[in-house]
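> fold the following, please.
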Amino acid sequence: MSEEPTRRPRRGIPDDSIQPGAETADGSALRTAAAEHHPDDTPAPAGQGWSRSSGESADGPAPRRGLIPDDDPATDTPEQDTEPESSEDGKSSTADPDAAFRPPAGKIPRARSHRTGNRRTATPAADRPHRAAEEPGSASPDELVVDRSPLRRPWVWAVIAVLVVAIVVVAVSRLNHQSPITGASVTPTPSSVTPLPQDSLMSAAEVSRLDTKASWKVDDTLSTIPADSTQTISCIVRDADQPTPQSSWQRSFTASTKTATAALHRVDGYADEATAKSVYTQQAASLAACDSVPSLIVSASSVKGLGDEATSLTVAFQGTTIQYRTIVLTRIGREIQAIDASDNHTPIDATAAASAITAAASRGCRLAGGTCPGKVTVSASVPPTSDLPGWLITSDLPRLTPDQGEWQAAAPAGVSSKGTQCEGVTLASASGPRERQQRTYLLYKDSSAPQGFGVDSLRFGFGDAAGAAAFAKKIGDSIASCSKSLTTAKVSDAKSFTGVGEKGAKISGRSFLVTQDAGSGNKAVFQVSVSTVGSSVTYLLANVTTTYRFTDDAWSQLAVRAAERATQAR
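Below is the predicted model:
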């Protein structure tokens, strides 16, 4: 390596002819320049504190060891390295180049205290011999002291120990086929991600689990899915700001049935698992809302054992003909799969849909870096939260006229409903509830609906379940006996219903049809229900007519759904 002049003085670099561990004529080992490379970090000899160097005076610091200054201290002269010539016996043929740096034979330099300065001394060279003479037996001020034992420093051993531990951890992690726990995982670039193969899709034999009595066939298979494709997974809206899949496959199936049974299977592979998680969260939220007209949420299911996360929803498209669709959405590592099974007569069972997609999910799970399917279990659950937790969403309310109607919801507000006049309490001010709110849902775009038709949902909160049960019983009993206290009222269609909310909360309630004589031959007709779940009471009221009303089953299902949603309130 060439030596170039520098403004920073060189620490005493030993001659190449001197090997580490070499001894002087008197047997003393040489010291390396490492002993003075970090003067502030090296501890003083045992029994000594930090002290001024023996060659240092109050006038200024002593000259640095290992540096032979010029007469002019302001000028730096480059040092010249010379290579000693060696004779055939391996010994140098010239004078010992380190002789000037060694103490006289028989004299061992005493330990020096460490100096704190890091600049060249300002003491003229002519004055230095006098200072050196004041210290008999000490090394020359211009002497380069070489310490060849850097491992004596404790911090060196500490660094070595840390490196050894890191190497062992990495080695063990590799042997266990895991990423090193000390480092962050590396996100693969799109070019390094293996595209999902076509066999990630279901086969006709696998999709037949949706209906084992039907004969199934593949209609088409796509590797590029247009953004405006009419074949899409129901309820899942793919926003433009969602990450683009690295690869996609889609396959449609039809069955030989009279009820137009069919299925659509889609598989999307993303750059990494984090991206797939983000997309899955968005798609699951879109599925939970399912707010595309004319969908009605029929039921929901919890799916376990099918990849890393999964959910299922069954909806009804309320057109001229009711079409049921069961959707299963699952994420396996960086892959998202969805199946949409449809039938025009009865809903496809969510268990059958999950079973049909399991084989395809198992084939691609390792390539996708996800959890492979195990024992898949499907159980009924409350539909996932959406919109405002605790309240019905528009997809919970059914249409009353086939292929017509669109529900819209107002924001929750204070209670303003007058009720049916049969409740026996003033809903807006009755004592007992700690809190009360109302949310109104209005139906538009249905030419058969009466003016201002809608549903009022009232929710009352109590301090305990006993208070809620007493309040609900008071309202229910008053409505049931209303015709005895009001001669203008008629109560019919009294029914009881039960259900299960979040975390197994038990739901119980009653529903009625109340008709009031409004005079002049006019009638005011109401469908109402009152239910309890825990410390909450839900009261529903719809201003129907004798010819335009919910079916009894539809009204009971809506009453249960309202109570189910109440268990999701935060």
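> every contact and neighbour count from this point should use C-alpha atoms.
Fine.
> tell me the contacts of the nearest residue to residue 565 once chain neighbours are set aside?
What sits nearest to residue 565 in space, not counting adjacent residues and going by C-alpha to C-alpha, 6 or more residues apart in numbering, is residue 390, at 4.8 Å. With contacts defined as C-alpha atoms under 8 Å, 6 or more residues apart in numbering, the neighbours of residue 390 are 565, 566, 567, 568, 569, 570.
> residue 435 now?
Each residue near residue 435 by C-alpha under 8 Å, 6+ apart is listed here: 460, 461, 462.
> one more, for comparison:
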Amino acid sequence: MSEQGDRTPRRALPPRDDDEFDDAIDDESPAPRRERWEATGPVPDAPAGPAGTPIPPPAVLPVPDIAPASAGRRFSAVDLPADEERPLPRRSALSPAATRAMSPRTPDVAEEAVAPQTRSYRKLFLGSLVALVLAGAVIAAFVLLNPPGSGGPGATPTPTFDPVATYLVQPADLDGVRANTTWEAAATVTEPDASTPAAKCLVPVLESETQPASTLVRTFSPVAGAAAGLLHQVETYASPEEAAAAYEARAAQLGSCERNTAWVEEGKEFTGLADEATGSTVVLQGPDAEYHTIIVSRTGSHVNIVDATQATEPMAVGSLLPAMADTFARQCTDGGTCPSSPAVTAGVPPVNETPGYLTGVDLPRITAGAGAWRGTAPTATVGSPGSRCEAMELKERPAGATTHVQRTLVMQDDAAAPDGFGVDEVLYTFATPEEANAFAATLAGNIDGCAERTGTAEVARTADLSGAGTGLAWVVTRKVDGSDGTVRFRVAALAAGNHVIYLMANPTPEYDFADEAWHGVALRAAERVTQLP
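Next up, the predicted model:
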């Protein structure tokens, strides 16, 4: 009997006393010996015949030299060699006594072994069937109680990424931007079109030379209080390199603000906010002024544009920094510089289309709601006549100067402007700051002494200028030769590094810059010089 896979229960028989065999051997009675039962051994004693003559036992066949396939091993198609030791038949784990008990003379043992096995299979089958029925009932009940999409207790939502919540400013981020003001999102655009709001001075995203992979735009308005608005636009590009190029283009657009007739009141410089950032406070000079604080920045592959507006004064850039820092901190998880102690200071506006020189956004309008400044290209051919108090020919290069270049800005589209009204800017470059300072001092001295020297001029110094450059500003009034008429000039001369800036405008008493506005133009010219290539 094989030990492998035998499912018949084993029965334990009591140990057999060896003396029983000894007694059988030593007994001198004629009773036949008792032997263990073996498949090839003699059968037990046969009963005597009717005449008392013993019936001979059946002939015992000789044991074959090679056991058949069924005798003790599994069938194999390969016979063992004659001289090879054959494997012994597998033995049951039963004791010899048990083997003897399973002889043909004890068939009741085999019958008893089959019955429990049959019952075990039946119980196993019935138990499995019950378990399957119960499992099916549980699954059916769960599905009925929690249909797909019901959000039941077993539902596990798949995490989703929300770019609007991650990349855009949220209403809660604007707490503190303006005292006692609660902001709400007025509109959110994920697919811009021609009607999508855009920041002032900047071209709409659909007109940009390099198109971003995606653009999000959101506008905000205060729930109550004075009118105001805020726009946040996020342009996401395929790489930080593409975003860097787009940032430069956006900064240049802000620097010239060709889309609007605006005056850049002040530039803004940032630290600790993003990979790079710039900004300006801009005044739209309509009949009613409108103030915009515009910031362009880049965080990794994201270019951000913020335009905050109010009617009476610019929104403080410092109040916007916390909201921007919170937003950029979410964006920088994609890459880029995360905000760290962001700060802002007044600085030079973004570079314009003529680096180093004044541009239209640097000069305010004279008439509210009318006119626009247009500039000529810088030229080495200087033709400005000046105020005739400079005591030198401005068109000639002074001693020591390496270059002198003129650019003129002219007021257009203002019916109140005198013919030919504009501003001449002449930029002198010297080898050293000392030479520049010496020339500026000579020029200023000549203007200051014009009244005494000519007797036909009135000179009024309006300011000592200090900032990106240092110098003086004047109003000069001269008599017209051969008449009782006069002409009016605004003049400024500043030294900035190894450069000298000379400015001259030709206003009238009725159409003129305010003193403060003219001083601002002169200092802006000194700021622009720092952007020379």
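> what's the TM-score once they're superposed?
In this superposition the chains share a TM-score of 0.66, using TM-score structural alignment, normalised by the length of structure 2; 373 aligned residues with a C-alpha RMSD of 2.4 Å.
> quick check: ChimeraX command selecting the buried ones in the contacts of residue 390 of structure 1.
Selecting only the buried members of the contacts of residue 390 of structure 1 in ChimeraX, with burial defined as 16 or more other C-alpha atoms under 10 Å, works like this:
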select :565,566,567,568
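> export the contacts of residue 390 of structure 1 to a markdown table and tack on distance to residue 448 of structure 1?
Shown next, in a markdown table, are the contacts of residue 390 of structure 1 (distance: C-alpha to C-alpha, whole Å):
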| residue | distance to residue 448 of structure 1 |
| --- | --- |
| 565 | 29 |
| 566 | 31 |
| 567 | 34 |
| 568 | 34 |
| 569 | 34 |
| 570 | 37 |
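> restricted to helices, list the contacts of residue 390 of structure 1.
Counting by DSSP state H, the part of those found in helices is 565, 566.
> quick check, nearest of the contacts of residue 390 of structure 1 to residue 428 of structure 1?
Residue 428 of structure 1 lies nearest to residue 566 out of the contacts of residue 390 of structure 1, by C-alpha to C-alpha, at 18.9 Å.
> so what's that closest one closest to, chain neighbours aside?
Nearest non-adjacent residue to residue 566 of structure 1, counting by C-alpha to C-alpha, 6+ apart: residue 390, 4.3 Å away.
> what of residue 334 of structure 1?
On the basis of C-alpha to C-alpha, 6+ apart, the spatially nearest residue to residue 334 of structure 1 that is not a chain neighbour turns out to be residue 273, at 4.1 Å.
> for residue 440 of structure 1, see how far away the one you found is.
From residue 273 of structure 1 over to residue 440 of structure 1 the distance is 41 Å, taken as C-alpha to C-alpha, to the nearest Å.
> what helix or strand is the residue nearest to residue 566 of structure 1 on?
Assigned by DSSP states H and E, residue 390 of structure 1 belongs to no helix or strand.
> mind naming the longest helix for structure 2?
Criterion DSSP H: the longest helix present in structure 2 is helix 107-145.
> in the helix or strand hosting residue 165 of structure 1, which residues are buried?
Taking DSSP H and E as the definition, residue 165 of structure 1 sits inside helix 154-175. Buried residues in helix 154-175 of structure 1, counting neighbours by 16+ other C-alpha under 10 Å, are found at residue 170.
> next, the buried residues of the longest helix of structure 2.
The neighbour-count check on helix 107-145 of structure 2 (16+ other C-alpha under 10 Å) flags nothing as buried.
> tell me which stretches of structure 2 form helices.
For structure 2, the helices defined by DSSP H occupy 19-26, 96-101, 107-145, 163-167, 240-256, 317-331, 433-448, 450-454, 515-529.
> find me the equivalent region of the fifth one in structure 1.
Residues 273-289 of structure 1 are the counterpart of helix 240-256 of structure 2, counting by TM-score structural alignment.
> list the contacts of that stretch.
Under the contact criterion C-alpha under 8 Å, 6+ apart, stretch 273-289 of structure 1 has outside partners 234-238, 242-243, 269-270, 311, 313, 329-331, 333-336, 369, 383-387, 393, 395.
> give the aligned range of stretch 271-278 of structure 2 in structure 1.
Under TM-score structural alignment, the match for stretch 271-278 of structure 2 in structure 1 covers residues 304-311.
> and for stretch 296-304 of structure 2?
Counterpart in structure 1 of stretch 296-304 of structure 2, with TM-score structural alignment as the criterion, is residues 329-337.
> chain neighbours aside, what residue packs nearest to residue 297 of structure 1?
Distances taken as C-alpha to C-alpha, 6+ apart put residue 315 closest to residue 297 of structure 1, at 4.5 Å, once the chain neighbours are dropped.
> need the contact list for the one you found.
Contacts for residue 315 of structure 1 (C-alpha under 8 Å, 6+ apart) come out as 295, 296, 297, 298, 299, 324, 325, 326.
> tell me the residue in structure 2 aligned with the residue nearest to residue 566 of structure 1.
Residue correspondence to structure 2 (TM-score structural alignment): residue 390 of structure 1 is matched to residue 356.
> how much space separates residue 514 of structure 1 from residue 474 of structure 1?
Distance check for residue 514 of structure 1 against residue 474 of structure 1: by C-alpha to C-alpha, it reads 16 Å.
> err, residue 170 of structure 1, not the other one
If you measure residue 170 of structure 1 against residue 474 of structure 1 using C-alpha to C-alpha, the figure is 69 Å.
> cool, and residue 570 of structure 1?
Look at residue 570 of structure 1 and residue 474 of structure 1: by C-alpha to C-alpha, they are 26 Å apart.
> kindly report the same for residue 323 of structure 1.
If you measure residue 323 of structure 1 against residue 474 of structure 1 using C-alpha to C-alpha, the figure is 41 Å.
> of those two, who's got more company?
Summary of the neighbour comparison: residue 323 of structure 1 and residue 474, criterion other C-alpha atoms under 10 Å, with residue 323 having more neighbours (20 against 13).
> that one against residue 316, yeah?
Yes - distance between residue 323 of structure 1 and residue 316: 5.6 Å, which falls inside the contact criterion (C-alpha atoms under 8 Å).
> residue 241 of structure 2: neighbouring residues, count only.
Burial of residue 241 of structure 2, expressed as a neighbour count using other C-alpha under 10 Å, amounts to 12.
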